[in-house]
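Coordinates only, no sequence provided:
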């Protein structure tokens, strides 16, 4: 499920927790412990998500609440102030023992759901932008260049604003404790009062305003690995999943890309572009040029997961062609979601093309030769192939077609899903410029994966 799904779940859970603190007094010390620990867990996950979006710690120095108050009073440095405020809000001067799963306090259950949801958001981000590593996916590549980051920080800021509202109600909820409990939980009440009276809420609102109208990360998810056999594609959601699985794996392992991937990918790009474009096929530029050039290449057959990635593209292309044959103009809006995959598909194919040319695994037609079989008076033309080079016309045409990616001009109107509306990756100095080195495998949260090799 996507970041947008988990963000909605976290927001609903935080609102439910706030309502419960105003309506249900704590029943026992175990209930209070559960709420306190769950509150700290939500702040910890918000801090983690902020670090992943920012590419590190915006404020290296560890500040106490007084230092955070002074920092947030300055002008500018919104992200640094926001991060310092989050860390200060999470500070509680006393540790409280964890409570068992039997705790029934509604604020605790809702806060735990919120912490889990924000944690999944962090897992998805970590799959694309692992700390201290090169991004292993095109989405991560774009995020590291600022794509979707303002909107992503705005989403974190919205959740923080909801948590600040809960902190406003928390001291009153804790005051319902009887006798010595009020004194025991005084550090928690002080932390909540500081948060409620600090500039953290204002800083969060500034980030929300800065993220308006920016490309959203709500559609970002962890792409599955290519499967064998490729799942049947019956809907546009299936097609998007198939393309995402194939191009995410090929981005991580560009040395596995073959001519089959180039042919399938460019044909799929052309078909999807035509389906949502008002232009006639003869005028579709980049994808048409790339598809024609790719059809003239040959390569060794793919194996392992590279073969599975080709199967995913094959199934998506089959569905796309059957959709075009139906002539269903009313479905063009739905196809926009598939069309929004094309910028990253093109970038992935271009990256793999560079690697395949360097590897000498692509072949182009060489000049034919005339041979005369023994005992024959007739000369026959023999077709010959040689390894492709970066300066060959067909390779140049394919590279230029993939770089053109005219669909990028309209990608902002195709919806705000899955970090697809990003700035294009930096254009190389030549169509076949060197691609960046292969990224290492991402650090992945337990039970999740960005890709695998066979």
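Cool, the structure landed. Model, not experiment: these values are computed from the prediction.

okay, CA-based contacts and neighbour counts for the rest of this
Will do.

Mind listing what's buried along the helix or strand containing residue 250?
Element membership of residue 250, judged by DSSP states H and E, is helix 236-252. Buried residues in helix 236-252, counted by 16 or more other Cα atoms under 10 Å: 236, 238-252.

Mind giving me the packing neighbours of it?
Helix 236-252 sits against helix 305-326, helix 332-339, helix 342-359, with contacts defined as 3 or more Cα pairs under 8 Å, 6 or more residues apart in numbering; DSSP states H and E.

Now do that helix: distance to the chain's middle.
Centroid separation between helix 236-252 and its chain, computed with Cα atoms, centre = their mean, to the nearest Å, is 12 Å.

Can you tell me what sits against that helix?
Residues outside helix 236-252 that contact it (Cα atoms under 8 Å, 6 or more residues apart in numbering): 136-138, 223-226, 231-233, 256-257, 306, 308-310, 312-313, 315-316, 319, 334-335, 337-338, 341, 344-345, 348, 351-352, 438-441, 450-452.

Restricted to buried residues, select those residues in PyMOL.
In PyMOL, a selection of the buried entries from the contacts of helix 236-252 looks like this (16+ other Cα under 10 Å):
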select buried, resi 136+137+138+223+224+225+226+231+233+256+257+306+308+309+310+312+313+315+316+319+335+337+338+341+344+345+348+351+352+438+441+450+451
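
For residue 103, which non-adjacent residue is spatially closest?
Nearest residue to residue 103, sequence neighbours excluded (Cα to Cα, 6 or more residues apart in numbering): residue 31, at 6.0 Å.

Please apply the same query to residue 152.
Distances taken as Cα to Cα, 6+ apart place residue 217 nearest to residue 152, at 6.0 Å, with adjacent residues excluded.

Test my guess that that neighbour contacts residue 3.
Yes. Residue 217 is within contact range of residue 3, at 6.7 Å (criterion: Cα atoms under 8 Å).

gap between the residue located most distally from the centre of the chain and residue 72?
Distance from the C-alpha centroid of the chain, by Cα atoms, centre = their mean, peaks at residue 375 (64.8 Å). With distances taken as Cα to Cα, to the nearest Å, residue 375 is found 92 Å from residue 72.

put this beside the first:
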């Protein structure tokens, strides 16, 4: 499941809990404990997701509610205010024992669902942009360059706004009118009242407004490694997962790419465009040029994860070819909606293959045909031409053709507006930022093509 699917899961769970709190009162202590603990977990997970998006904690320490109130009263620091508000909202001045899942019902169960869903969103982000480390994937580089960050923070703000609605209802839901229970849960009610009456709601509205119309991260999924044996591809979801896993491994291990990966990757791009881009023959021609050039290269045999990666791509190609042959007589655009998500992977695939091509040339692990040599076998009167291979260099025509075609394909999906949600989040391959002192604010998207994001 993608970030967008988990976001919808969390939002619906928060809405369900809010409605349930307005229609009933808390009964069992297990339900109350579960709701209070899940409420704090929601704010904690939202703060974690925000920090992952912007590359670090916008505030150096977790303030108490008094200092958080002062920070929320400032102007022009919306992201810091959101983070501080989330951290302060998570604090309850009393610990409550956890409750088993089989006991918890009603609002508490919905709040647990929301906390788990937001936690998975953070896990997906962490698989691409691990805290304190360089990005692990092309998507991670794009996020660090600003792609999808504003809309991602806006989504966090929307979930925060839904969580504040829980806090508005929570004191009334906790009001047992039973003396000692009211006192036991007073810290939780006070925490909820602080959040509901703070400027956190105003901050969320500002951030939601900033995120409107910005590229989204809803298509982002977990970054997994290639599997052995390669899973069978039966649906477009399987295909996207396999391509993403292969592409991620190739990006992280560019020094291990071989001609097989270049051939499979370019064939994949060609197959996807044949199925989905019948209206743009120049795009098909670009991938065809790359596939023809890659076919003329050779390298050492595949071993280990490199072989697993190739197997994943091979399985996706098998599935794509089955789409093109099993429905003869059907309309040409029948598979366009199904293939659109794979189309979104292609700009990053092209950038990854280009990076691998450069690495393979540097280690002299790609070979091209050399001029043939005539040799006469012993005892024969006939000379035979013998194939000879030599290490490829950047000046070879086939290498230049492949490099040029891959660079052009990086921007093709965006140029024709055929990208899906995940590609629109990263319309152009980005440059990684190098400044260690860069502040944790919204990155400013460049407006000129000269400064547009591009992979190194």
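Here it is on my side, so go on. As the structure is a prediction and not an experimental result, all values here were calculated from the model.

Check whether the residue nearest to residue 152 of the first structure sits in a helix, strand or coil.
Look at residue 217 of the first structure: counting by DSSP: H, G, I helix; E, B strand; the rest coil, its state is coil.

And it, what's its match in the second structure?
Counting by TM-score structural alignment, residue 217 of the first structure lines up with residue 217 in the second structure.

mind listing what its match touches?
With Cα under 8 Å, 6+ apart, residue 217 of the second structure has these contacts: 3-4, 148-149, 151-152, 421-422, 425.

That one and residue 425 of the second structure, how far apart?
Residue 217 of the second structure sits 6 Å away from residue 425 of the second structure, going by Cα to Cα.

Could you name every residue contacting both of the two?
Counting by Cα under 8 Å, 6+ apart, the common neighbours of residue 217 of the second structure and residue 425 are residue 148.

what about the helices in the stretch 351-454 of the first structure?
Along the stretch 351-454 of the first structure, the segments classed as helices by DSSP state H, counting those that start in this stretch run 393-404.

who's in contact with the corresponding residue of the first structure for residue 370 of the second structure?
Counting by TM-score structural alignment, residue 370 of the second structure lines up with residue 366 in the first structure. Neighbouring residues of residue 366 of the first structure by Cα under 8 Å, 6+ apart: 383-386.

which one among these gets closest to residue 361 of the first structure?
Of all the contacts of residue 366 of the first structure, residue 361 of the first structure sits closest to residue 386, with 9.9 Å by Cα to Cα.

With adjacent residues omitted, what lies nearest to the aligned residue in the second structure for that closest one?
In the second structure, residue 386 of the first structure lines up with residue 390, judged by TM-score structural alignment. Of all residues not flanking residue 390 of the second structure in the chain, residue 367 sits nearest, at 5.3 Å (Cα to Cα, 6+ apart).

ditto for residue 138 of the second structure
residue 348 (6.6 Å).

residues contacting the counterpart of residue 168 of the second structure in the first structure?
In the first structure, residue 168 of the second structure lines up with residue 168, judged by TM-score structural alignment. Taking Cα under 8 Å, 6+ apart as the contact definition, residue 168 of the first structure lies against 192-193, 195-196.

Residue 99 of the second structure now?
Per Cα under 8 Å, 6+ apart, neighbours of residue 99 of the second structure: 30-31, 33-34.

The helix or strand that the helix holding residue 250 of the first structure is followed by: average distance to aligned residues in the second structure?
Using DSSP H and E, the helix or strand that follows helix 236-252 of the first structure in sequence is helix 259-276. After superposition onto the second structure, the mean distance of helix 259-276 of the first structure to its aligned counterpart is 1.3 Å, using mean Cα distance after the TM-score superposition for the first structure.

The helix or strand following helix 259-276 of the first structure: average distance to aligned residues in the second structure?
On the C-terminal side of helix 259-276 of the first structure, the closest following helix or strand by DSSP H and E is helix 286-295. Compared with the second structure after fitting, helix 286-295 of the first structure has a mean deviation of 1.8 Å; criterion: mean Cα distance after the TM-score superposition for the first structure.

Show me what residue 312 of the second structure lines up with in the first structure.
Following TM-score structural alignment, the counterpart assigned to residue 312 of the second structure within the first structure is residue 312.

Just give the nearest non-adjacent residue to residue 15 of the second structure, would you?
Using Cα to Cα, 6+ apart, the nearest residue to residue 15 of the second structure is residue 162, at 6.8 Å.

Surely the one you found forms part of a helix?
Yes. Counting by three-state DSSP, residue 162 of the second structure is located in a helix.

what about it, how many residues close to it?
Neighbourhood size, residue 162 of the second structure [other Cα atoms under 10 Å]: 20.

how close does it sit to residue 49 of the second structure?
Residue 162 of the second structure sits 16 Å away from residue 49 of the second structure, going by Cα to Cα.
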